[in-house]
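**Student:** mind folding the following:
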Amino acid sequence: MNNQYKQLTLKERYQIEGLNELGFSARTIATKMERSNKTIARELRRCLTSKYCAKAAHAHASTIRMQARKFTKRSQELIDKVEGSLKLSFTPEQIAGRLAREIPTLKVCCNTVYSIVFAQGWRHQLARQGKRYKPRKDTMAGAHLIPNRVDIDQRPKEVDDKQEIGHWEGDTVYGQDGYLVTLTERVTKLLLTCRVKNKTKKLVSKAIKKLLKPFKHVCHSITFDNGGEFAGHQSIAKALKCKTYFAKPYHSWQRGLNENTNGLLRRFYPKGFAIGQLTEQDIADTQMLINFRPRKSLNYLTPIEVLLNKRVSLIAAI
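**Tutor:** All right, here's what the predicted structure looks like:
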């Protein structure tokens, strides 16, 4: 059998229609026609009606081919923008959303971007998905070991309104031989992160103070989970002159933004990745990529742009 794929002809589609009406399976039809089983199965799945119709299927396939030709004839500027965005780890949805902001007259949807990606052979550049990030489970023991723990119920309601910049969520991401301390600002979704050798409360507290020192005047509160590494929250609050709160055990969704951001980090550093081998520049580069990544929840602005739009002069500190 010839392994080189060829488009199905109208004559072949009539053969498929006839054999399908006789009750033959896709595999049997493929054998009789000396075609790939996947080709026949895909053709039957694409059927727009309950009964396969060769004429309708051929017309549908012709339309798809015409659309594909249009995509390959798109302006080089658009193709270059897609390629550049892929290199920044944007998803097709983010690329389409961002282009809609930058060039409103350009009608580009997510499917259009995918078509360009596949036509140019860039599929391997799509952001790695991997396994869905699963936040670690809190433990009641952790909550009991945190001195003067203030429950999230006592956090001011305006924190949930996401109107005031300066309310952060904190967590740690573990790797093969190290940890990342992560802080995410609730309004702008700005990420701050650095590496620690282990997650003792002393090292984690020191890292948080260092990360937030340039943002001290816009650090009003930090919400943590109940990990023992955050037992030094009082020294953090004193140094930064902010309030600290803790989510309820087994309620990771109460810090949903930080958990989502950790999921973005996991795309760069999957579970088991040797975080301890990362340099400060490696981590800074990843932080930059995430902070310059358009977000659907921000109407496809980036965290940096939202920060600037809020007229907070902190860009030099990042």
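**Student:** CA only for contacts and neighbour counts going forward, please
**Tutor:** Fine.
**Student:** can you tell me the helix or strand for the residue sitting nearest the centre point of the chain?
**Tutor:** The centre of the chain sits closest to Leu264, judged by Cα atoms, centre = their mean, with a distance of 5.1 Å. Secondary structure assignment for Leu264, by DSSP states H and E: helix 256-268.
**Student:** next, the structure of the following sequence, for comparison with the previous one:
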Amino acid sequence: MGSHSSLQVRAVALGLLLDGLSSPAVAGRLGIGSRQVPRWAMLAGVELAKGRHGGAVAARGLTGAGVGHGRRLSATDRAVIQVGLSRGLSRRAIAAMIGVAPSTVSREVARSALRYRSEVLYDARVADHRARAQRARPKARKLDLHPALRSAVVDGLNAKFSPQQVAGRMPVLFPTREDMRVSHETIYQALYVQGRGGLRHELTVQKALRTGRTGRKPQSKLPARSNRPWLDGARITDRPAEAADRAVPGHWEGDLVVGPGNSGIVTLVERQTRFVLLGRLPGTRDSRTVTDVLAGMISHLPTDLARTITWDQGSEMAEHARLTIRTGVHVFFCDPHAPWQRGSNENTNGLIRDFYPKGTNFNTITDTDLTETQRLLNIRPRQTLGFHTPAEKLDQLLTVLH
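**Tutor:** Alright, predicted model coming up:
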């Protein structure tokens, strides 16, 4: 059949795909490399079905001619174009034969002809399939065509990963699988646009996204609170410079997540690894109790992983000096109405609210449940960590320290 790179071979291969043969079957029949056929299909705009059956994805729901800015070309029109070009007729002559403007024929050939180096070959069947696929509605979607990828996406969403985290995690989990790649926008489309959110029916979690917010909340313009005595010498401006750029581990951000019945949990997030620690308050939120719980949470940490804690200006940390005496960990306080100064903790508290919505009485949450929540937060891939998990990053640190 001549050179494997010739357009005649390429046109035959594409025709076999349109007949329903799989890419490996076409390659075997024509005696060409297994990677050539998918590449030719991609260049020709012919989408291949995944799985053992293979073949081209059918162009659905379209007839030939239509009404629009001009008459759409039919399969018969394209066959006339192919014959006319093979006989050396001009674009104008071909256009007269099918009753369209010469520019219509020129655009059709420019858009759909197969090209290799200086060769140009127009194949009516391939061109018609490509045109139908481009106009088909609804479009064939990547997650519909790739069951393995769809399953991996569903698993990530069920683990409460965001679409962006699911997409970013794929190269980490499947570093050699180019077919296991998906954009976060594709996942959003599958959740909320395609088929009225068909992907959501496969999830075991109640909601796929933890927030419906479409933009950032504006920074507060409220005036600063009055000074509090426990802040003296412990403001964020007094915090060591090494804590600001996250280059040195052991600097934490903390806060309370509260509920009715004077219930609550203490949350700590390590600034470099984003590793999370959770501790339950025993039915009271006074400063002595909070500092005691904090001391217990960090007592098992290596010295190099327990340097500072950054907190807001809440009165629950009024006795932070007790914590420093017991553990050697210094506490520093953000500026008023500046939650972005401990943004990792703010983000984590939002994630926690996905597990425990507002109104949750933490006195009814078991220690087993809280431990499992902490585990899920620490195996959650983070974009800022290159879609590795906090647990993985902490393990790397501990290996270095030991």
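**Student:** list the TM-score for the superposed pair.
**Tutor:** Put the two chains on top of each other and the TM-score (TM-score structural alignment, normalised by the length of structure 1) is 0.72; 266 aligned residues with a Cα RMSD of 3.5 Å.
**Student:** not counting sequence-adjacent ones, nearest residue to the residue nearest to the centre of structure 1?
**Tutor:** Leaving aside its chain neighbours, Leu264 of structure 1 sits nearest to Ile290 (7.5 Å; criterion: Cα to Cα, 6 or more residues apart in numbering).
**Student:** aligned counterpart of that neighbour in structure 2, please.
**Tutor:** If you follow Ile290 of structure 1 across to structure 2 using TM-score structural alignment, you land on Leu377.
**Student:** and Val159 of structure 1, by the same measure?
**Tutor:** Structural alignment places Val159 of structure 1 opposite Ala243 in structure 2 (criterion: TM-score structural alignment).
**Student:** residues near the residue nearest to that match when sequence neighbours are not counted, how many?
**Tutor:** If you skip the residues right next to it in sequence, Ala243 of structure 2 has His251 as its closest partner in space, 5.9 Å away by Cα to Cα, 6+ apart. Other residues within reach of His251 of structure 2, judged by other Cα atoms under 10 Å, total 27.
**Student:** got it, and Lys11 of structure 1?
**Tutor:** Counted with other Cα under 10 Å, the burial measure for Lys11 of structure 1 works out to 12 neighbours.
**Student:** what strand or helix carries it?
**Tutor:** Here Lys11 of structure 1 is covered by helix 10-21, with elements defined by DSSP H and E.
**Student:** can you list the residue ranges for strands in the stretch 101-250 of structure 1?
**Tutor:** Taking DSSP state E, counting those that start in this stretch, the strands of the stretch 101-250 of structure 1 run over residues 167-174, 179-185, 191-196, 221-224, 243-246.
**Student:** and those strands as JSON lines, adding distance to Glu21 of structure 1?
**Tutor:** Written out in JSON lines, the entries for those read as follows (distance: least, Cα to Cα, whole Å):
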{"stretch": "strand 167-174", "distance to Glu21 of structure 1": "56"}
{"stretch": "strand 179-185", "distance to Glu21 of structure 1": "59"}
{"stretch": "strand 191-196", "distance to Glu21 of structure 1": "58"}
{"stretch": "strand 221-224", "distance to Glu21 of structure 1": "62"}
{"stretch": "strand 243-246", "distance to Glu21 of structure 1": "64"}
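**Student:** just give me the match in structure 2 for Ala127 of structure 1.
**Tutor:** When the two structures are superposed using TM-score structural alignment, Ala127 of structure 1 falls opposite Leu209 in structure 2.
**Student:** excluding its backbone neighbours, what's nearest its match?
**Tutor:** Leaving aside its sequence neighbours, Leu209 of structure 2 is closest to Ser162 (6.2 Å, by Cα to Cα, 6+ apart).
**Student:** before we move on, back to that, isn't the residue nearest to Ala243 of structure 2 right next to Glu270, touching?
**Tutor:** Yes: applying Cα atoms under 8 Å as the test, His251 of structure 2 and Glu270 come out as touching, 5.9 Å apart.
**Student:** and the gap between Leu19 of structure 1 and Ile29 of structure 1?
**Tutor:** Here Leu19 of structure 1 is placed at a distance of 7 Å from Ile29 of structure 1 (Cα to Cα, to the nearest Å).
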